[in-house]
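Trainee: coords please:
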Amino acid sequence: MKTVLVFGTFDNLHPGHRWFLKKASLYGDRLVAVVSRDAFVQDIKGYTPAQNEVTRITELEFSGLVDTAILADKTIRTYGVIRKIKPDAICLGHDQLSLLNDLQSWLAQSDEISLELYVLPPWKRRKFSSTKRNRVRNKVLDSPGICFR
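Mentor: Presented below is the predicted three-dimensional model:
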């Protein structure tokens, strides 16, 4: 059985996420999603996810698009999850190039891990982007709002 691993925040699961997960599932028989911790999203992306990490995992599993969804390691860039799951392949999104570089460096130093890395193309990026949607949400939440009487 070939296992594929994907990484992401998966905040407010949208059609772009669904397309990515469906494409990633074609690279193997079992798809495991590693969901970013809330603290990582805050530190790396600079915002708090609209959904907490438990909700994001539950939504992914309920979607039927993944076989398993798990929380990322407690310490960033340790990749214990890769040692634990032992995937045959990792599929990354087109916007995860820094993760690609980090994974390539980490894998080059690891004699025990051998896997394939894929970067999948975007799907309607301008329309479906959590980052774009969260920027709009944060602007709305940070604005004084309008009072209707």
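Trainee: every contact and neighbour count from this point should use C-alpha atoms.
Mentor: Will do.
Trainee: can you tell me which residues contact P121?
Mentor: P121 sits next to 93-94 when contact means Cα atoms under 8 Å, 6 or more residues apart in numbering.
Trainee: which of the three states applies to it?
Mentor: Of the three states, P121 takes coil under DSSP: H, G, I helix; E, B strand; the rest coil.
Trainee: what's the separation between R137 and N12?
Mentor: 12 Å (Cα to Cα, to the nearest Å).
Trainee: in a strand, L31, correct?
Mentor: Yes - per three-state DSSP, L31 lies within a strand segment.
Trainee: verify the contact between it and T68 for me.
Mentor: Yes - counting by Cα atoms under 8 Å, L31 touches T68, with 6.8 Å between them.
Trainee: give me the more crowded residue out of the two.
Mentor: L31 (26 against 17; other Cα atoms under 10 Å).
Trainee: contacts only, for that one.
Mentor: 3-6, 24-25, 66-68.
Trainee: ok, V119 to K22 distance?
Mentor: 14 Å.
Trainee: let me redo that: D11
Mentor: On the measure of Cα to Cα, D11 and K22 end up 17 Å apart.
Trainee: the two - which one has more neighbours?
Mentor: D11 (25 against 14).
Trainee: isn't there a strand covering that one?
Mentor: No - assessed with three-state DSSP, D11 is coil; it does not lie in a strand.
Trainee: I'd say it and P49 touch.
Mentor: Yes - counting by Cα under 8 Å, P49 is a contact partner of D11 at 6.2 Å.
Trainee: return every residue with contacts to both of these two.
Mentor: Counting by Cα under 8 Å, 6+ apart, nothing touches both D11 and P49.
Trainee: neighbour-wise, which of R137 and N12 wins?
Mentor: A direct count of neighbours by other Cα under 10 Å for R137 and N12 places N12 higher, at 18 against 13.
Trainee: just checking, the more buried one touches T58?
Mentor: No - contact between N12 and T58 fails when scored by Cα under 8 Å: they sit 11.5 Å apart.
Trainee: second chain to compare with the first, below:
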Amino acid sequence: MLESSQKVILSTMYVCQIENTEPFEKIKEKTMFSDEEIKSKIDELIKNQLVNEDKKSLTELGRNSLRVVLAGGVFDIIHPGHIYTLNAAKALGDVLVVVVATDNTAIKMKKRQPLHSQEQRKELVNSLSMVDLCLIGQEDDIFKTVNNVRPQIIALGYDQVHQEKSIIDGCKRINLDAAVARLQSPIPDSSSSKIQKEYGESIHGI
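Mentor: Below is the predicted model:
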């Protein structure tokens, strides 16, 4: 059984591998350990064959010790339904990776121009405490991102149109054995489109 500090180190290394960034400073921020303590813990993880000799990437055993959850959406206006759903997604595993739709995909899905650009939406989602990593999706094939992340669980929001079967079939195509979890929301009427519409009506009514 991994200690919580070991999980933090492994999770941070996993995220940094995807971002192609150095993990040491991020581990320091998250754990508040001294440089020597971090080095000692990484050496222990190398000894247990969870981290490679480069001290910054996970072995297959290390990667498999983490439960990675993938969630996606437009996230144009962050509302309580999003927070509840993302907290529920994070509770399913150790690492939560969120994919925000590109502007073009958002227009197709919502039939309107998003209020925030894909970069702004990525920044908004990245600032949420339960999110470990936020990525902008791929327009031509969502499974390119899924293949990059290789999650054990794909979490779908209560209102997402994706069919569980098509997600499972797509995962099989990339040799990924991932479970699909359909998350419930206690606020089914809460949506970015509804908030925008109501806000617009209230402005006009002033």
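Trainee: roughly how far apart are the spatially most central residue of the second structure and V125 of the second structure?
Mentor: Geometric centre of the second structure, nearest residue: V97, 1.4 Å, by Cα atoms, centre = their mean. Going from V97 of the second structure to V125 of the second structure by Cα to Cα gives 10 Å.
Trainee: can you map out the helices along the first structure?
Mentor: 15-25, 38-45, 53-63, 80-85, 97-108, 130-142 (DSSP state H).
Trainee: switch those over to CSV; also include distance to F148 of the first structure.
Mentor: Shown next, in CSV, are the helices of the first structure (distance: least, Cα to Cα, whole Å):
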stretch, distance to F148 of the first structure
helix 15-25, 34
helix 38-45, 33
helix 53-63, 32
helix 80-85, 50
helix 97-108, 45
helix 130-142, 16
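Trainee: between the ones you listed, which gets nearest to A72 of the first structure?
Mentor: helix 80-85 (7.0 Å; Cα to Cα).
Trainee: contacts for the closest one?
Mentor: Outside helix 80-85 of the first structure, the residues that reach it (Cα under 8 Å, 6+ apart) are 72-73, 113.
Trainee: kindly name the residues of the second structure that line up with that helix.
Mentor: Residues 144-149 of the second structure are where helix 80-85 of the first structure aligns, with TM-score structural alignment as the criterion.
Trainee: one more: stretch 12-21 of the first structure?
Mentor: Taking TM-score structural alignment, stretch 12-21 of the first structure hits residues 77-86 over in the second structure.
Trainee: any buried residues in the matching stretch, and which?
Mentor: With burial defined by 16 or more other Cα atoms under 10 Å, the residues of stretch 77-86 of the second structure counted as buried are 77-78, 81-86.
Trainee: one step back: buried subset of the contacts of helix 80-85 of the first structure, written for ChimeraX?
Mentor: Selection of buried members from the contacts of helix 80-85 of the first structure for ChimeraX, criterion 16+ other Cα under 10 Å:
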select :72,73
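Trainee: could you export the contacts of helix 80-85 of the first structure as JSON lines, including distance to F128 of the first structure?
Mentor: Formatted as JSON lines, the contacts of helix 80-85 of the first structure follow (distance: Cα to Cα, whole Å):
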{"residue": "A72", "distance to F128 of the first structure": "23"}
{"residue": "D73", "distance to F128 of the first structure": "27"}
{"residue": "I113", "distance to F128 of the first structure": "34"}
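Trainee: the contacts of helix 80-85 of the first structure in strands, which ones?
Mentor: Per DSSP state E, strands hold no members of these.
Trainee: excluding its backbone neighbours, what's nearest T102 of the second structure?
Mentor: Once flanking residues are discounted, T102 of the second structure sits nearest to Q118: 5.5 Å by Cα to Cα, 6 or more residues apart in numbering.
Trainee: and the one you found, what does it touch?
Mentor: 100-103, 136.
Trainee: just tell me what it corresponds to in the first structure.
Mentor: Per TM-score structural alignment, Q118 of the second structure is aligned with E53.
Trainee: distance check, the equivalent of S114 of the first structure over in the second structure against K26 of the second structure.
Mentor: Using TM-score structural alignment, the partner of S114 of the first structure in the second structure is D177. Distance from D177 of the second structure to K26 of the second structure, counting by Cα to Cα: 30 Å.
Trainee: in the first structure, point out the residues matching the longest helix along the second structure.
Mentor: Longest among the helix segments of the second structure by residue count, using DSSP H, is helix 4-19. Per the alignment by TM-score structural alignment, helix 4-19 of the second structure matches no residues in the first structure.
Trainee: give the other helices and strands that that helix contacts.
Mentor: helix 24-31, helix 35-47, helix 60-64 (3 or more Cα pairs under 8 Å, 6 or more residues apart in numbering; DSSP states H and E).
Trainee: rerun that using 10 Å as the cut-off
Mentor: Using 3 or more Cα pairs under 10 Å, 6 or more residues apart in numbering; DSSP states H and E as the contact test, the elements touching helix 4-19 of the second structure are helix 24-31, helix 35-47, helix 60-64, strand 95-100, strand 133-136, helix 142-149.
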